[in-house]
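A.B. asks: pasting the sequence and the predicted model now:
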Amino acid sequence: MKLQTARLEIRDFVPNDAADVHRYASDPQVTAYMIWGPNTEQETADFIVRAIGMQRRQPRLDYELALTLRESGRLIGGCGIHVSEPEQGEIGYCIDRAHWRQGYASEAAAALLRFGFEELGLHRIYATCRPGNIGSAAVMKKIGMTYEGHMREHMRHKGGWHDSYQYSILRREYMKGQMK
C-alpha cells in the first residue's frame, strides 16, 4: 500500500518503523489531543504489530499508514483511514512536532480523501478533533470538510471526559472540489 503526494510517500508500517514512530508517539505535546499516548516503548511496539496485522485482513477496512518524506525517506508521522460503516470512513493523522506547520498534515489528509473516495468508493469521510486542537480543525477545513458539530463529553480517556468537533465531506463535495 503506497500513496504519493508532492512531498510525501504514505505507506504501510513495517517492523523497523518502531523507533521512528516512538519519537513522536512518546512526545506529550504531540499526543496532547490524541486518545492515546504518550506511549511507552511497549505501547509503540504493540501499535506497530496491530498496524501490520491490519494489512493482512481481507477485506481490508483499516489502514494505519506511515508518513515519510519522499526526498529523504524520513518517517515524520502517521495517518489512517478506517471504514466504519458501509461506504463511510474516518481519517486521522499525527505529525512529529519537528514537522508541524509545514502543510504535511493537510497533504496527507487530502491523500486519504482521494484514496477513500477514488479507491475505496466511500460516500462520506469524517474526522474529529478535540476543541483545543485548532491546527487539526484548520486541516479539516483546508481539505474541504464541513463542520458538523460539537460532541460534548462523548469519550472518556486520559482520566476524564472529552469533547470533540466533527467534520465531514461527501463524495459529491469532494468531486466538485476536484473539478475546480
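C.D. replies: Cool, got the structure.
A.B. asks: from here on, just use CA atoms for contacts and neighbour counts.
C.D. replies: Noted.
A.B. asks: strands of this structure, start to end?
C.D. replies: In the chain, the segments counted as strands under DSSP state E are 2-4, 8-12, 62-69, 75-85, 88-95, 124-129, 146-157, 160-170.
A.B. asks: which strands and helices sit next to the third one?
C.D. replies: The reference is to strand 62-69. strand 8-12, helix 41-56, strand 75-85 (3 or more CA pairs under 8 Å, 6 or more residues apart in numbering; DSSP states H and E).
A.B. asks: what's the angle between the shortest one and helix 41-56?
C.D. replies: This points to strand 8-12. 80 degrees (axes from the mean of the first three to the mean of the last three CA atoms, to 10 degrees).
A.B. asks: list the contacts of the nearest residue to residue 79 once chain neighbours are set aside.
C.D. replies: Closest residue to residue 79 apart from its sequence neighbours, by CA to CA, 6 or more residues apart in numbering: residue 93 at 3.9 Å. Residue 93 sits next to 77, 78, 79, 80, 105, 108, 109 when contact means CA atoms under 8 Å, 6 or more residues apart in numbering.
A.B. asks: alongside the first one, take a look at this:
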Amino acid sequence: MLPILVTKRCILKEVCLENAKDMYEYAKEEKVVRYMTFPKHESLENTKNLIESFFIERYKQGISYDYGIIYKENNKFIGTSGFCRIENKVATLGYCLTPDYWNKGIMTEVVTRLIKFGFDDLKLEKIEAQFYDGNIKSGNVMKKCGMKYLGSEEREIKLQGKMVMGKIHRCEITKEDYYKG
C-alpha cells in the first residue's frame, strides 16, 4: 500500500475503481493523450479495465509508485503522477492531468512532492523523466522542479499505443543536486 502524500492543494493516493469516471473524462480527450504512451480511452469500461490491470495489479505486486491526484477543494480525481519504474535506485517519473487544471502550477506542486518522497523516503539516487517533442509544458514542469535537461534523440517511441519515430527530450535530477538545491 502506498503512503498518502499531501501538497498544498492535492492529496496523492492509490488509484482505485472509484476514480474511473473522472479518469475517463480526461483520458478520452485527444489533447490529453496527444503525448502519452497510451491511446485515448474508448469507454468507461476501458478505463476500469486499465485501472485494474495497470494500477491495482501493480500495487498488489509492490512494483508501482503511481499516484492518483485528488484536488482538495472539490475532492475530484484530476490526474496521475508517479514513478512508473524503479530500477537500481533510479526512478522514471510520469504524469497526466485533466485539462481544466492545466497552467495552474498543480503538476509542478505534485512533481516537487514526488521528488522529495523519492529521495527522502525511497532513497533513490536519481529521478529521470522525458517528454516528447512539442510537449513544452511537460518539459517546463521538469525544469521548474529542478530537473536538468540532458539532451534529445530521434528514435522509435510509443505514442498513443503505437510505435512511431519521434524526438524525445530527457531530463533528470540526482540525489546530490536535489540536496544541494
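C.D. replies: Structure received. Since we're looking at a predicted model, the values are computed, not measured.
A.B. asks: pull out the buried residues from stretch 96-106 of the second structure.
C.D. replies: Buried residues in stretch 96-106 of the second structure, counted by 16 or more other CA atoms under 10 Å: 96, 97, 98, 106.
A.B. asks: which residue in the first structure aligns with the second one?
C.D. replies: Aligned by TM-score structural alignment, residue 97 of the second structure pairs with residue 95 of the first structure.
A.B. asks: ok so, going back, residue 140 of the first structure: which of the helices and strands packed on strand 62-69 of the first structure is closest?
C.D. replies: Minimum separation from residue 140 of the first structure across these (CA to CA) falls at strand 75-85, 13.5 Å.
A.B. asks: contact partners of that closest one?
C.D. replies: Here strand 75-85 of the first structure makes contact (CA under 8 Å, 6+ apart) with 17, 20-21, 24, 61-69, 89-96, 99, 108-109, 112, 116.
A.B. asks: same deal with stretch 121-139 of the first structure?
C.D. replies: By CA under 8 Å, 6+ apart, the surrounding residues in contact with stretch 121-139 of the first structure are 33, 86-92, 105-106, 109, 113, 116-117, 140, 145, 162-171.
A.B. asks: ok, of these, which come out buried?
C.D. replies: 33, 88-92, 105-106, 109, 113, 116-117, 140, 145, 162-171.
A.B. asks: which part of the first structure matches the helix ranked longest in the second structure?
C.D. replies: In the second structure, taking DSSP state H as the definition, the longest helix is helix 106-120. Helix 106-120 of the second structure corresponds to residues 104-118 in the first structure, going by TM-score structural alignment.
A.B. asks: just tell me what residue 41 of the second structure corresponds to in the first structure.
C.D. replies: Using TM-score structural alignment, residue 41 of the second structure sits opposite residue 39 in the first structure.
A.B. asks: ok, now how distant is residue 39 of the first structure from residue 46 of the first structure?
C.D. replies: 10 Å (CA to CA, to the nearest Å).
A.B. asks: counterpart of residue 130 of the first structure in the second structure?
C.D. replies: So, by TM-score structural alignment, residue 130 of the first structure is matched to residue 132.
A.B. asks: number of nearby residues for its match?
C.D. replies: Neighbours of residue 132 of the second structure under the rule other CA atoms under 10 Å: 19.
A.B. asks: neighbour count for residue 39 and residue 46 of the first structure, which is higher?
C.D. replies: residue 39 (19 against 13).
A.B. asks: returning to that earlier point: highest neighbour count among the contacts of residue 93 of the first structure?
C.D. replies: residue 108 (29 neighbours).
A.B. asks: that residue and residue 155 of the first structure, how far apart?
C.D. replies: To residue 155 of the first structure, residue 108 of the first structure is 25 Å away according to CA to CA.
A.B. asks: residue 126 of the first structure now?
C.D. replies: Remark: distance between residue 126 of the first structure and residue 155 of the first structure (CA to CA) = 17 Å.
A.B. asks: which ones are touching the residue mapped onto residue 22 of the first structure from the second structure?
C.D. replies: Matched by TM-score structural alignment, residue 22 of the first structure corresponds to residue 24 in the second structure. The contact partners of residue 24 of the second structure, taken as CA under 8 Å, 6+ apart, are 41, 43, 44, 47.
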